[in-house]
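Undergrad: Need a 3D model of the sequence below.
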Amino acid sequence: MSTRARTLDRSSRTTARWSRRAVGVIVFAALFEALGRAGLVDGGFLPPASEVLLRAGELVLDPAFRTHAATSLLAWAIGLAVAALIAVPLGLLLGSVPVIDSATRAIVEFLRPIPSVALIPLVALVIGTGLQLRVTLVIYASLWPILYNTMYGLRGVDPVAKESLRSYGFRGPSVLWWVSLPSAAPFIMTGFRLATGVALILTVSTEIVAGRGQGIGVFIFFAGIAVPARMADILAGVVWVGLFGVVVNSLLVAAERRLFTWQHARLGSPAGAPLAAGAGR
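TA: Just a heads-up that it's a prediction; the model follows:
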């Protein structure tokens, strides 16, 4: 097959994939709209999709909501970046030094299952309830998918490649840098992609449970306790959270497809499909 034919085939598959997704969204919105318009559900609890989308559009023009959104995204970005800076080196260390992995395994397995939301009271008492609370919990929750995918990726490194480099006189750190890290990079990227969703969930959840000041979660919380509850505002806020998650995931999938096509081809998996399982929080 010629290069042009392969390009056209790939383009047609991409178009078909996005078309199916668009149809799914339209059908879901139509069902949402029908439930509200038919009176099957109280409009005060579940407004029609058209009202929710209209309100979501109005929120973009609201400076107060934009401030809420910017605050949430700041906490999300800082927490995710710090988690990656901690998890990748730690994963490389644990995945390449069995002695350290064995010594710390019990501690890691004890901490990993603890729900991040359960730590809100403790963290709030220690460091307060501002931006630092959200960032801390995002770091904790996002750490695990990146850490475990990094360790998982190191286990799949071709031992022949490592031995070949050692035969030329390279030792531990050099082998790790030139062979292990590039081989594990697709799995690290998958862990990071999983962590972006986890970080977004924790940011908004923490704001709803214990947020003060600004944040989309705070906006949703106060819309919920209003009398009567502003359901259109609540659902519009949820729409923007979901859209942000979709956009970020799509960008990361595109980056994976461009950077690690060779890895997906070797494993026979579709570009953008997760290469390893991550831990949800």
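Undergrad: Please count neighbours and contacts with C-alpha atoms only from this point.
TA: OK.
Undergrad: just checking, next helix/strand downstream of the helix or strand harbouring V23?
TA: Assigned by DSSP states H and E, V23 belongs to helix 3-37. Using DSSP H and E, the next helix or strand after helix 3-37 towards the C-terminus is helix 49-60.
Undergrad: And that following helix, what does it pack against?
TA: helix 3-37, helix 63-96, helix 231-259 (3 or more CA pairs under 8 Å, 6 or more residues apart in numbering; DSSP states H and E).
Undergrad: Going by neighbour count, which residues in the second one are buried?
TA: Across helix 63-96, burial judged by 16 or more other CA atoms under 10 Å covers 65-66, 68-69, 71-84, 87-88, 90-96.
Undergrad: Hey, what's the angle from it to helix 49-60? Just curious.
TA: Compare the direction of helix 63-96 with that of helix 49-60 by axes from the mean of the first three to the mean of the last three CA atoms, to 10 degrees and you get 90 degrees.
Undergrad: The last one too?
TA: Relative orientation of helix 231-259 with respect to helix 49-60: 80 degrees, computed using the same axes, to 10 degrees.
Undergrad: Quick check: buried residues in the helix or strand that helix 231-259 is followed by?
TA: As assigned by DSSP H and E, the chain's next helix or strand after helix 231-259 is helix 261-267. Using 16+ other CA under 10 Å as the test for burial, helix 261-267 gives T261, Q263, H264.
Undergrad: List the contacts of stretch 67-83.
TA: With CA atoms under 8 Å, 6 or more residues apart in numbering as the test, stretch 67-83 has contacts from 131, 134-140, 142-143, 195-196, 199-200, 203-204, 214-219.
Undergrad: before we go on, could you also do this sequence so I can check it against the first one:
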Amino acid sequence: MLGALGVLLAFGVCEAVSRAGIVRRSYLPPASEVLRRAVELAGDRTFLEGVGATLHAWALGLGLAVALAVPLGLLLGSVPVVDAAVRAIVEFLRPLPSVALIPLVSLLLGSGTETKVALVTYASVWPILFNTVYGLGETDPLAKDTLRAFGFGRLAVLLRVELPGTAPFIAAGIRISAAVALILAVATEILSGFGEGLGIFIAQSGLATNGTRDVLAGVVWAGALGLVINGVLVWGERRLFPWTSGERGVGVGT
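TA: Modelled structure (predicted):
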């Protein structure tokens, strides 16, 4: 209820500011017009195909990030020697802004889905990787010692205790990375200026005369997609791990 109230309040403020002429309509159209345009876009086949292209790159990049980050995180968290050997490389790569790599990746991979997927994967790896490592560190040591006392090896301890105990942290990392992945998918399209997708629609609308309404309508779509994705993942976390708060996670910038 409070969330809905906050949305209505923000909607009303934007509507009033524009209608009162405090800000020119060419800069800030009334919120009702933006919302109406966003609803109209739901019937535009070309626009929906662009949204589908963005979601396709998002899903591929996030899936690759999970496939890479979870095994690597388990390895780094389980084998201190490996962690020490690659720590400098990880700490060097992690702070690099993903959007700054767009020109380089575009030159290497060209235009199209490959560039978006590569950048989305790169940005999405870090929250999952560090959440996995952190989750391993939080595993109950008594449970691990008990299995070792009964003769279980390292792999058995990993599969029976460490991986189940780390799963909520991995899920939280995936939820964080899902938002990061959507940001990178749209931002790559906007900054690269080629291909198709929601970001391309926003970029092209920004170049059009009186295109602010379409730009904001595209932003509404991006925000709605992020809201839906996060809601689905939070619901999944609560269903799979009801004993957790659903707010665990180590945030990593893009």
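Undergrad: Got a TM-score for the two of them?
TA: Superposed pair, TM-score by TM-score structural alignment, normalised by the length of the second structure: 0.98. Supporting alignment: 254 aligned residues with a CA RMSD of 0.8 Å.
Undergrad: one step back: would you turn the helices and strands packed on helix 49-60 of the first structure into JSON lines with distance to N149 of the first structure?
TA: JSON lines is the format used below for these (distance: least, CA to CA, whole Å):
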{"stretch": "helix 3-37", "distance to N149 of the first structure": "27"}
{"stretch": "helix 63-96", "distance to N149 of the first structure": "8"}
{"stretch": "helix 231-259", "distance to N149 of the first structure": "15"}
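Undergrad: Of all these, which one is nearest P159 of the first structure?
TA: helix 63-96 (12.3 Å; CA to CA).
Undergrad: In the second structure, which residues correspond to that closest one?
TA: The alignment of helix 63-96 of the first structure onto the second structure (TM-score structural alignment) covers residues 45-78.
Undergrad: And stretch 8-16 of the first structure, by the same measure?
TA: Residues of the second structure matching stretch 8-16 of the first structure: none, counting by TM-score structural alignment.
Undergrad: Tell me how many other residues crowd A49 of the first structure.
TA: For A49 of the first structure, the count of nearby residues is 22 (other CA atoms under 10 Å).
Undergrad: Would you indicate which residues of the helix holding V23 of the first structure are buried?
TA: Buried residues in helix 3-37 of the first structure (16+ other CA under 10 Å): A29, F32, E33, L35, G36.
Undergrad: And stretch 199-211 of the second structure, by the same measure?
TA: G199, I200, F201, I202, A203, S205, G206, G211.
Undergrad: Need the residues you listed in JSON lines (columns: distance to L233 of the second structure).
TA: Below are these laid out as JSON lines (distance: CA to CA, whole Å):
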{"residue": "G199", "distance to L233 of the second structure": "23"}
{"residue": "I200", "distance to L233 of the second structure": "26"}
{"residue": "F201", "distance to L233 of the second structure": "27"}
{"residue": "I202", "distance to L233 of the second structure": "26"}
{"residue": "A203", "distance to L233 of the second structure": "29"}
{"residue": "S205", "distance to L233 of the second structure": "31"}
{"residue": "G206", "distance to L233 of the second structure": "32"}
{"residue": "G211", "distance to L233 of the second structure": "33"}
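Undergrad: with the residues you listed in mind, which one is nearest to L136 of the second structure?
TA: Once CA to CA is applied, the member of these that ends up nearest L136 of the second structure is G199, at 37.1 Å.
Undergrad: which residues in the stretch 101-250 of the second structure form helices?
TA: For the stretch 101-250 of the second structure, helices defined by DSSP state H, counting those that start in this stretch occupy the ranges 102-109, 113-137, 141-149, 154-157, 163-192, 198-207, 212-240.
Undergrad: Where does the fourth one end up in the first structure?
TA: Yep, that's helix 154-157 of the second structure we're talking about. Going by TM-score structural alignment: helix 154-157 of the second structure matches residues 172-175.
Undergrad: what does that stretch rub up against?
TA: Taking CA under 8 Å, 6+ apart as the rule, stretch 172-175 of the first structure contacts K162, L165, R166.
Undergrad: Quick check on those residues: which are buried?
TA: Judged by 16+ other CA under 10 Å, buried ones among those: K162.
Undergrad: which one of the contacts of stretch 172-175 of the first structure sits closest to L61 of the first structure?
TA: K162 (55.5 Å).
Undergrad: Same question for the match of helix 154-157 of the second structure: list its buried residues.
TA: Under 16+ other CA under 10 Å, the buried positions of stretch 172-175 of the first structure are V175.
Undergrad: Tell me roughly how far it lies from the second structure on average.
TA: Compared with the second structure after the fit, stretch 172-175 of the first structure shows a mean deviation of 0.8 Å (mean CA distance after the TM-score superposition for the first structure).
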